[in-house]
Each structure stands twice: as C-alpha cells, then as structure tokens.
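Trainee: How does the following fold in three dimensions:
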Amino acid sequence: MAVTPLTTTPEITPVQLSAASVAKKKLSSPWASLAAVVIAVLWTLPTFGLLLSSFRPELSIKRTGWWTFFTDPELTLDNYRAVFDSESGVNLADFFVNSLVICIPAVLIPVSLAALAAYAFAWIDFRGKNILFLAIFALQIVPLQVTLIPLLTIFVKIDISGTFWPLWLAHSTFALPLAIYLLHNFMKEVPAGLIEAARMDGAGHVAIFFRVMMPLMVPALAAFGIFQFLWVWNDLLVALVFAGGGNEVAPITYQLANLTGTRGTAWHLLASGTFVSIIVPVTVFLLLQRYFVRGLLAGSVKG
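Mentor: Okay, here's the model as predicted:
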C-alpha cells in the first residue's frame, strides 16, 4: 500500500522570528513617529507663519514677528484687498488668471504627446527606435538655461513673442523627455498578454491605446501632471524670458518678483500675495494625492 507523503510547511526558526520582531519594532517605534511629527511641524511652520502674517496689519508685521499674534491677536483683510485692488498697482487677479492659462495647456500638451510617444516606443517596432529613445532620454541632461536664447530667437522670428504660445511651447518642450521616459517605463510593465488579447479581438493600435492603455495609465498620467503643474506654476525663469516683459501674459510669480524688487518693505503685500500663489498648487496636490502616490509606485514592483 502506497503512502502519500504529506506536504509540510517550512519551519520558521527562532532566529527568523527574532529578526521579524526586531524589524517590526523598528518600523513601529514611537521614536520614528515622533521624528515624523517633528519634521512635519518644522516643514509646516513657515507656511503657518506666512498665513498669519498675511492677515496681520501692516504696522504689526513691520514691528513684531508673527508669533506675537498669540499674545496680541489682530486680524485684517486689508492685505488681500490691496493685492487684488487695481488701484494699488499690484492686482494679482490678472496674473493669477494668466498662471492658470499658462499651466493648463502646458500640462495637457506634453502629457498627450508623451503618452502617444511612450506607447510607440513600448509596443510598436520601427527602425531606429532604440537610438531615438536613447536620444530622447539623453535630452534630460541638457540644461534648461542653454536653450532659452535659441528658443527666444526662434519665437521672435516667427512673431509669437509676447503671447502665451512661447510659454506653452517652451514648457512642453522641456517636459517631453522626462514624460516620455516615465510613461514608457510604466507601459512596459503592462503584461504583453493583455495587448495580444486585444489584438486577437481585432483591436488596432488606436483602440489598444485608448481602450486598454489609457485606463491603466491614469495614475502615471496624474503623477506626471502634478509634477508638471507645480513646476510651471512656480516657474519664474521661463516667464521672465518668454513673457516679453508685458503684464498681459505674465504669471503670478512674475508679479511677486516685481513686488520683491520694488516693494521690499511692503511685507504685508508680499505675505498675502505669496499665500495666494500657493493656494492652487496645494489644492491640486491634496485633491490628486491618491493618484500621485499610485503613480509613483506604478511599475516599481513586478508581478
């Protein structure tokens, strides 16, 4: 009579148990939690001080620090009224709208083009693909500053200087190499069997891209979109070069730089204007945070 061998699970040695318990204690250590809280407080403290300063009267800001608010609380909305008042010479409302007009196309254009290019590099075979992808990857090491003058010369020759087009094209051009590289790496992690199944059902490249890839790429697209939006919104160098020196297309960072240079003692306007400028990027990050985390983790683990 044959005896069927029993399947046994490998025994866990006391050494392994000890190592696992030590690792768990390290991860759940109260000191680690305390350090995280301290870092978070130190990171948030300047923003909190800026928020209080933006609501304090001008004389209080010039005479005392923001921490004196707790002993002598005094709040006012005059600072925000001043930065949005056209008669004050600041009028951040127009520059705020300009930043939105600049950021939205400067995010959608590179994301759209990079998604199409990444799919081509990942799933379409054509001559010179590897060399071209290597060249695009190498463009990431080209400093931004060395391209400003050649691009400005081109924009002046084709007579689009002083409009939004130079800002859109410049930001899109600078973002494309990194976007293609990141989205290509994400697409390569998609199982080939999924693509083959779609092809067996008669789907072409267009159908595969829009019906199969696009739903899977939402986290990666959102992650890069957040990066690009924050970069464009906080940019000053590209705006100084390509805005043409006119307020019609200048972003909010351009006007804040002017306030810093011409109104160095108007701290109440700088505080309120700066806090206005950070509202949108903070809101975008908080609303899309879950996509941001998923996009960063996408493609990092196989299986």
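
Trainee: drop to CA atoms for contacts and neighbour counts, all remaining ones
Mentor: Noted.

Trainee: gap between residue 129 and residue 174?
Mentor: Distance of residue 129 to residue 174, computed by C-alpha to C-alpha, to the nearest Å: 21 Å.

Trainee: for residue 94, same thing?
Mentor: Residue 94 is 26 Å from residue 174, by C-alpha to C-alpha.

Trainee: Then residue 61?
Mentor: In terms of C-alpha to C-alpha, residue 61 sits 40 Å off from residue 174.

Trainee: Among those two, which residue is more densely surrounded?
Mentor: More neighbours surround residue 61 than the other of residue 61 and residue 174, with 20 against 17 (other C-alpha atoms under 10 Å).

Trainee: Might one say that that one is in contact with residue 52?
Mentor: No: with contact defined as C-alpha atoms under 8 Å, residue 61 does not reach residue 52; the gap is 9.7 Å.

Trainee: got the buried residues for stretch 179-186?
Mentor: 179-186 (16 or more other C-alpha atoms under 10 Å).

Trainee: Stretch 55-64: which residues count as buried?
Mentor: Of the residues in stretch 55-64, those buried (16+ other C-alpha under 10 Å) are 55-58, 60-61.

Trainee: Now show me the structure for the sequence below, then we'll compare the two:
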Amino acid sequence: MSEAKLSLSKLRRSPLTILVHLSVLIIVVLWTLPTAGLLISSFRDKDQLAVSGWWTALSASEQNLIGRTDDPDTQVLENGVYVLKGSIGENGEDVDVRMFGWTSKAPTEHFPGDIALMRKGQTLTVSATGQYIMTSPEPFTGSRGKRVFFTAVIPPKFSLDNYREVLTAEGIGQSFINSLTVTIPATVIPILIAAFAAYALSWMRMPGRPLLIALVVGLLVVPLQMSLIPLLRLYNDIGAFFGVGAKTYLGIWLAHTGFGLPLAIYLLRNYISNLPKEIIESARVDGATDFEIFVRIVLPLSFPALASFSIFQFLWVWNDLLVATVFLGNGENELVLTGRLRELLGSRGGNWEILTASAFVSIAVPLAVFFSLQRYLVRGLLAGSVK
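Mentor: The predicted model follows:
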C-alpha cells in the first residue's frame, strides 16, 4: 500500500518537475542566446553585419555595392564604338547581380541584361554574373573607371578581421597591462582587509559590534556614482601632502578597495561566523592568539568564500570604465582596456562592428579567472548568504 502511494506521489510531482526543468532550460537559452549572437557576429564580415542579423549568418544576404569598370586605357574599338569589358565583382570574381544602375540617384533602376542609356550616348549592360559591357561613341577619358552601382546576393563570409583590428590597435598591449595593474591589487587588497574585519566582527568581543555590522550592511546600498565627486575632491585635497593623487595607481586601488569592502565584509563575516564554534574555542584553550587562529584556522576554512568574492571583485574591476576614467585618467599611458576599446570606436561611433570582437577580447581574462575558481563560487555564496 505504501509503495503504491509513493508511486502515485511521484506521478503527481512529475509534471511539476518537468515544468521546472523546462523553465530552467528556457532561462539558460534566453541568457545564452545574446552571447552566442555576439560570438557569431564577431567573426562575420563587417558589411554583412551592417545589413543583416546574426541569425542570418549562414544564409546569403543582399547588399548594395559599388564596383568600377576597368581603366580607360583598356578600351578597344569595335564596330566604330569604344568598348570596355570586365567584371564589377571584387578581383574580377563573379557575383549574383539582382539590379544595377550607373548613378547614385537610381542604383537599382535596371535588371541584369538591360541596356542602360547613359550620358553622351554611352550604354551599360551588366549580366547576372557581374560581367559588364560599356560602350561609347567617343573614347573613354580619365584615369579611373566609371562607378557601377549594383545589388548582389553575397554568400556568408567569416573572417578574423575584427579580431585582427582589435588586437593590432595601437596601445592595446599597454592598456592590457594597465588593466592587470589595476585589477590584481584592487582584488587582493579588499580581500585581505575584509578578511581581518570579518573575523573581528564574528569572533572578537568589542563594544558596538552590532552597530558596526549594521553600518557595513547600510554601505551596501550607497550608489557608487554618488560618492565619486566627494572622493575625488578628497583625493585632490590630501594628494599633495601624502602623495596619494587621484591620477595614480595607488589612488584607484584605494577607490576600488573602498567600493568593494562592504560586500566583501558582509559575505566573509556571514561565512566566518558560521564556522564551528568548538574549533575556535579549542584553539583559544590551547593558547592560540586571535592572529594565529585567523591565519592557521579561519583563512584555510574560508577559502570558498574568499574565492567567490574574488571572482566578483575581479570581474567588476576588470570591466570597470567609470572609476578608471575618474581616478586614473584618459592619457595614452593610463587607459585601461575598456577605455582603449571605447577609443577604437571614435567620437562618432564609427567601426562599431569591432565591438563584437572587443567584447570577447575583454572577457578572455575574466573567463579564465572564473573557470579556475567557479567550483568554490556556489559553495562560498551559499555558506555566506544564510545565517
């Protein structure tokens, strides 16, 4: 009887389980889809990227192009008229022409095979494969061929041009080093300070400890943007005396440390306070000092929480642009990687197609950090988020 009830309960839970799994699958797909689109776009030809979405990457696309006839010195005289022959395709290759025109005002006026009447009695005919014949009763003049506007169906193109443009940009190597110089200390310093503070707020008796904990929690909701100007003015006031200016690496390290400490202390304090009380008391009975307990017992046991916060802090600092711009500057020798990639776009947003490649160039290092520490992420967050 009990087995029958158990089987019935499993059957009743089955639709709900399927619904949960389906919901998780949908969320994962929706979350991953933009990243997949960005990756595909980063390898596409920039002309195709401008006229069609990434989901059409494997299909041909229509593009409005401009070709040129051969130079006038290649003309030949046939039956009393001067003739230019060739292909309007790139490097003389065949193209699938749908429409063509000889002026920018009517670039799609004629279909392949039509005879387009031009000025001064000239004619132009373009075949479906891009082969053209241009005739003129008078000799062709000029140093360059005539422009031919046409609409063609272009097969999908993939290349590394976007990545090559990003990786070979002037100053990209220096900006990469600048980002590492900013990120590594700005990740290590707050972790060290927060670990000491979290231990003190968890296991050391001191007056006003609940008030300090409440202050740390309250600092979590302070908007970063609200504190930038006061902090920058403070740096400028004391910089001349202590040598800690706003436009130095030390200044930006301290800024990132201050912005990251509330979350770090909150997570580490919740984790450390949940460590077995018996271990701490046994160490004190054996005569260990607080510093020895912290170094030999608490730090090794808190590694999952330290790793989880280090991932968040590293990602946040590496991808930061606002704080780096305010506290480090926009000089050629001070630009971080995000600032350099922004400069590649120009003041009017030109070359926007390289944003796709820039995104994956910038996330290469954070991905390496995440995958090396991700096994500690969930364990550290769950232990530090509940009491």
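
Trainee: Let me have the buried residues of stretch 55-64 of the first structure in a markdown table, extended by secondary structure and distance to residue 280 of the first structure.
Mentor: What follows is the buried residues of stretch 55-64 of the first structure, written out as a markdown table (DSSP: H, G, I helix; E, B strand; the rest coil; distance: C-alpha to C-alpha, whole Å):
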| residue | secondary structure | distance to residue 280 of the first structure |
| --- | --- | --- |
| 55 | helix | 19 |
| 56 | coil | 22 |
| 57 | coil | 24 |
| 58 | helix | 25 |
| 60 | helix | 27 |
| 61 | helix | 25 |
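
Trainee: Just the strands from the stretch 51-200 of the second structure, written as ranges.
Mentor: 61-68, 76-78, 81-87, 96-101, 115-117, 123-126, 131-136, 147-154 (DSSP state E, counting those that start in this stretch).

Trainee: Count the residues that sit near residue 137 of the first structure.
Mentor: Residues near residue 137 of the first structure, counting by other C-alpha under 10 Å: 16.

Trainee: and the gap between residue 17 of the second structure and residue 24 of the second structure?
Mentor: On the measure of C-alpha to C-alpha, residue 17 of the second structure and residue 24 of the second structure end up 11 Å apart.

Trainee: that older thread, JSON lines please, covering the buried residues of stretch 55-64 of the first structure and showing distance to residue 297 of the first structure.
Mentor: Below are the buried residues of stretch 55-64 of the first structure laid out as JSON lines (distance: C-alpha to C-alpha, whole Å):
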{"residue": "55", "distance to residue 297 of the first structure": "39"}
{"residue": "56", "distance to residue 297 of the first structure": "42"}
{"residue": "57", "distance to residue 297 of the first structure": "45"}
{"residue": "58", "distance to residue 297 of the first structure": "46"}
{"residue": "60", "distance to residue 297 of the first structure": "46"}
{"residue": "61", "distance to residue 297 of the first structure": "43"}
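
Trainee: tell me which of those residues is nearest to residue 238 of the first structure?
Mentor: Residue 238 of the first structure lies nearest to residue 55 out of the buried residues of stretch 55-64 of the first structure, by C-alpha to C-alpha, at 31.1 Å.

Trainee: Now check the second structure for the residue matching the closest one.
Mentor: Correspondence of residue 55 of the first structure to the second structure, assessed by TM-score structural alignment: residue 43.

Trainee: picking up where we left off before, compare the strands of the stretch 51-200 of the second structure and give me the one nearest residue 311 of the second structure.
Mentor: It's strand 61-68; of those, that one is closest to residue 311 of the second structure (C-alpha to C-alpha) at 41.5 Å.

Trainee: What residues of the closest one count as buried?
Mentor: 61-64, 66-68.

Trainee: before we move on, what about stretch 158-170 of the second structure?
Mentor: 158, 161-163, 166.

Trainee: Can you lay out these as TSV showing distance to residue 341 of the second structure?
Mentor: Formatted as TSV, these follow (distance: C-alpha to C-alpha, whole Å):
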residue	distance to residue 341 of the second structure
158	22
161	16
162	12
163	12
166	8
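
Trainee: wait, what's in contact with the spatially most central residue of the first structure?
Mentor: Central residue of the first structure (C-alpha atoms, centre = their mean): residue 227, 1.7 Å from the mean position. Contacts of residue 227 of the first structure were listed using C-alpha atoms under 8 Å, 6 or more residues apart in numbering, and none were found.
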